[in-house]
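Engineer: predicted model and sequence below, questions to follow.
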Amino acid sequence: METNPTGAGFSKNKLDRLRIHLQEHYITPQKIPGCRLLVARRGCVASSLTLGLMDLERNLPMRDDTIFRIYSMTKPITSIALMMLFEEGRFQLSDPVAKFIPSWSAQRVWVEGSGEAMTTRPPKTAMTIQHLLSHTAGLTYGGLLPGMELPVDAAYQRAGVTRTGSDTLESLAEKLGSVPLLYEPGARWSYSLATDICGYLVEQISGQPFDEFLKKRLFEPLEMHDTDFCVPDSALSRFAACYVRGADKRLQLQDDPLESPYRYRPTGPSGAGGLVSTMADYAKFCTMLVGNGNYNGLQLIGRNTLKLMTQNHLGTKSLAQMAVGGFSETSNEGVGFGLGFASTIDAVASGTVGEGDFYWGGYASTHFWVDPAEELFVIFMTQLIPSSTFNFRGQIRNIVYGAIDESA
């Protein structure tokens, strides 16, 4: 990929620190197998790096077209899809979720205790679609993510809630409707399976299967040909292996691409974390975002709708004040959350730069951010679980913003 750091308003020498930093601190000591990094600003690609290996066991080099598990970087895509229906007048953010999933009208809220001794009560506030999109609905991950043990986890397990994709979206919704909410809708923030329900709402409201809707309304217009819920055999040679960091700090294979469940289409495609994608594909999604919803002359989502999605929907509070349980590799101070995206609302409190950006990341240490004021987006792809292992986002941000050259 041809790069033009000067045309993008960067100091080439300072931007070169990205390669040096990643190679010296992560690739050479094998803290990660390999990675891809893209920096684009003002419509120009400033830096495009392809480093290390995508498969240590087979000694396969990282490719420009490597396919990655993007996990929760699926969430912004699902959120955009649902808000496309909002723009068609098909629902209001204030609509109760029970309007579309009637069984959810019987939900209860956890008060205290666990198991048979658990005390619950009816919610005082109806859960809305806005609550789902902003992770303030009272749902959780039900113990499916390490480090997020919560009082209602056992209820999720008794209901048979899993992340395998073996349930249809409808059956997953019915299961989630039977578990108690962790808190009153709107009262707190908890990273959760809510975006899977957003995917189900896309199905319910549009009348199309969720994966088909994404393909027709987003992936085809954006020319995201390698983004899907499974990897076809014809593309298997480009699918990266995924790793975890062992107790000895060495990489251990977590998911072999040849034996991966991603080789098979799931019964229920996860809008919260089920997609695979490439750098080129996700760059097209980010190009649309930095372009106020426009891609190659197609207005896929309205500028005002996107602005609404990237504002802080936690009122005057930050995630540090609202969040229950850990979910991020970085501090929650000065960070707000909108409809599918986090945002830096106070750079001083967060100890970072890029206030006014919006972003998210994935479980295997992938991340992206968009800075509308700088006309900038950055995408980092690797395959290391969990994302909290290293603070790639903070390190890369500092180098990227420090490399902006005001004289360029």
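Structural biologist: Cool, got the structure. Residues are numbered from 1 along each chain as shown.

Engineer: C-alpha only now, for contacts and for neighbours.
Structural biologist: Will do.

Engineer: tell me where the stretch 51-200 of the chain has helices.
Structural biologist: Taking DSSP state H, counting those that start in this stretch, the helices of the stretch 51-200 of the chain run over residues 74-87, 129-133, 153-158, 169-177, 194-206.

Engineer: out of the ones you listed, which is the most enclosed?
Structural biologist: helix 129-133 (a mean of 25; mean count of other Cα atoms under 10 Å).

Engineer: from the chain's centroid, how far away is that one?
Structural biologist: Centroid displacement of helix 129-133 relative to its chain, using Cα atoms, centre = their mean, to the nearest Å, is 16 Å.

Engineer: who are the neighbours of it, in terms of helices and strands?
Structural biologist: Applying 3 or more Cα pairs under 8 Å, 6 or more residues apart in numbering; DSSP states H and E, we find helix 129-133 packed against helix 194-206.

Engineer: another structure for you, compare them:
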Amino acid sequence: MMLHEEGHFALSDPISDYIPEFADTPVYVDGKQVPPERPITIQHLLTHTSGLVYAAGNSPVEQMNREADLHGRDVPLAEWVKRLAALPLMHHPGTVWHYGPSIDVLGYLVEVVAGIPFAEFLRTRIFQPLGMLDTDFYVPPAKLDRLATLYGEGLWVTDTESLGDYTQPPVWESGGGGLVSTGMDFLRFAQMLLNGGELDGVRLLGRKTVSYMTTNQLLSSIDRSRRQRGYGYGFGVDVLLDPVAAGRVSSVGEYGWSGGLASTHFWVDPVEDLVAVKMTQIVHRDEAGNDVPHRDMNTDLRTAVYQALIDEAL
């Protein structure tokens, strides 16, 4: 959105204007690959309505994604995008909300438009200005003793400071995940959003841009069956529309994300003027990679936070 504010592109621009490989990406419908009803736009990518999906399910498109092996850290971002664009979409763009690699594609868009590697853009335009000095795609040797162990369900170790993906810079710098950070660093990022794009005298975004990107973008015509009840979606964030339907004590307009693989979570509540960050180090999967039911700690945290709020005496 910083590049959008600077006039480098419009949200309605087809992504193929910047990444030509997506000009010919078809849609998989009833066993056939057909032309899309409309091109994928930058706004579709920001809202996960592009038709791009991960390899999480058993549909034909998800199986194709799995066979393409798109989830390693050893493929350059440009090559990864080319491989992804060669696969069909699962939905026509702008018709269905479906969580997928849309944000990864936007990471490559940043490289194309800014003319520098994605990681360098993050460091020089976001992390360093905000003082997020412990956030990167890897942990340097001098900080490895601070890297927390990552566990799977049953407390089996999946990643450590001496054996893990985060001891070296990755070849693939993912726009959708893969950063290592601290609670304090991420709190500064969330506070910047609550402040309307500014923190400690450093402004990254205009306040109206932050307001727009944290407003529900899913029109009634979009299939939202994969969304959590009570929530819409902005640009990369959940947006609370109905606390009762969501079953959560919070405020209408609260936004954030609870999709961190290691169960990390953050939210911003503009009504109560608060931000919250939850950092955990457990992936709720067994050693075979199967998801494991678990207690919703996010709800417990919200209960603790909101029941503690009091109004100052007049």
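Structural biologist: Cool, got the structure. Being a predicted model, the structure only gives us computed values, none of them experimental.

Engineer: thinking again about what came up before, looking at the helices of the stretch 51-200 of structure 1, which is nearest to Phe337 of structure 1?
Structural biologist: helix 129-133 (9.6 Å; Cα to Cα).

Engineer: so where in structure 2 does the closest one end up aligned?
Structural biologist: Matched against structure 2 by TM-score structural alignment, helix 129-133 of structure 1 falls on residues 42-46.

Engineer: go on, stretch 174-194 of structure 1?
Structural biologist: Residue span in structure 2 matched to stretch 174-194 of structure 1, by TM-score structural alignment: 82-102.

Engineer: buried residues in that stretch?
Structural biologist: 84-85, 87-102 (16 or more other Cα atoms under 10 Å).

Engineer: now stretch 249-266 of structure 2
Structural biologist: 250-257, 260, 262-266.

Engineer: with respect to Asp134 of structure 2, which of the residues you listed is nearest?
Structural biologist: Asp134 of structure 2 lies nearest to Thr264 out of these, by Cα to Cα, at 16.5 Å.

Engineer: map that closest one onto structure 1.
Structural biologist: Aligned partner of Thr264 of structure 2 by TM-score structural alignment: Thr366.

Engineer: likewise Leu144 of structure 2?
Structural biologist: Aligned partner of Leu144 of structure 2 by TM-score structural alignment: Leu236.

Engineer: what's near enough to touch its match?
Structural biologist: Applying Cα atoms under 8 Å, 6 or more residues apart in numbering to Leu236 of structure 1 gives the contacts Pro257, Leu258.

Engineer: that one looks like it's in a helix, true?
Structural biologist: Yes: Leu236 of structure 1: assigned to a helix according to DSSP: H, G, I helix; E, B strand; the rest coil.

Engineer: look up how far Leu258 of structure 1 lies from it.
Structural biologist: As for Leu236 of structure 1, its distance to Leu258 of structure 1 is 7 Å (criterion: Cα to Cα, to the nearest Å).

Engineer: then Leu193 of structure 1?
Structural biologist: Counting by Cα to Cα, the gap from Leu193 of structure 1 to Leu258 of structure 1 is 28 Å.

Engineer: quick one: map Glu212 of structure 1 onto structure 2.
Structural biologist: Residue pairing (TM-score structural alignment): Glu212 of structure 1 is matched to Glu120 of structure 2.

Engineer: check the fit of the helix or strand where its match lies onto structure 1 and give the mean distance.
Structural biologist: Using DSSP states H and E, Glu120 of structure 2 sits in helix 118-122. Here helix 118-122 of structure 2, set against structure 1 after superposition, deviates by a mean of 0.5 Å using mean Cα distance after the TM-score superposition for structure 1.

Engineer: map Leu289 of structure 1 onto structure 2.
Structural biologist: Aligned partner of Leu289 of structure 1 by TM-score structural alignment: Leu193.

Engineer: what about its match, which SS state?
Structural biologist: Leu193 of structure 2 carries the three-state label helix when classified by three-state DSSP.

Engineer: mind listing what it touches?
Structural biologist: Val210, Val268.

Engineer: quick one: it from Ala55 of structure 2, how far?
Structural biologist: 31 Å.

Engineer: ditto for Tyr99 of structure 2
Structural biologist: In terms of Cα to Cα, Tyr99 of structure 2 sits 11 Å off from Ala55 of structure 2.

Engineer: can you check His98 of structure 2 too?
Structural biologist: 12 Å.

Engineer: what's the answer for Arg226 of structure 2, then?
Structural biologist: Taken as Cα to Cα, the span from Arg226 of structure 2 to Ala55 of structure 2 is 15 Å.

Engineer: what's the single longest strand in structure 1?
Structural biologist: Identified as the longest strand of structure 1 according to DSSP state E is strand 44-55.

Engineer: circling back: how about the buried residues of stretch 249-266 of structure 2, which pair is most distant?
Structural biologist: Val252 and Ala262 (26.5 Å).

Engineer: ranges for the strands of the stretch 101-250 of structure 2?
Structural biologist: Secondary structure of the stretch 101-250 of structure 2 by DSSP state E, counting those that start in this stretch: the strands cover 150-152, 157-159, 198-199, 202-203, 231-233, 238-240.

Engineer: so which of these comes closest to Ala10 of structure 2?
Structural biologist: Of the strands of the stretch 101-250 of structure 2, nearest to Ala10 of structure 2 by Cα to Cα is strand 231-233, at 19.5 Å.

Engineer: and the closest one, which stretch of structure 1?
Structural biologist: Mapped onto structure 1 using TM-score structural alignment, strand 231-233 of structure 2 covers residues 335-337.
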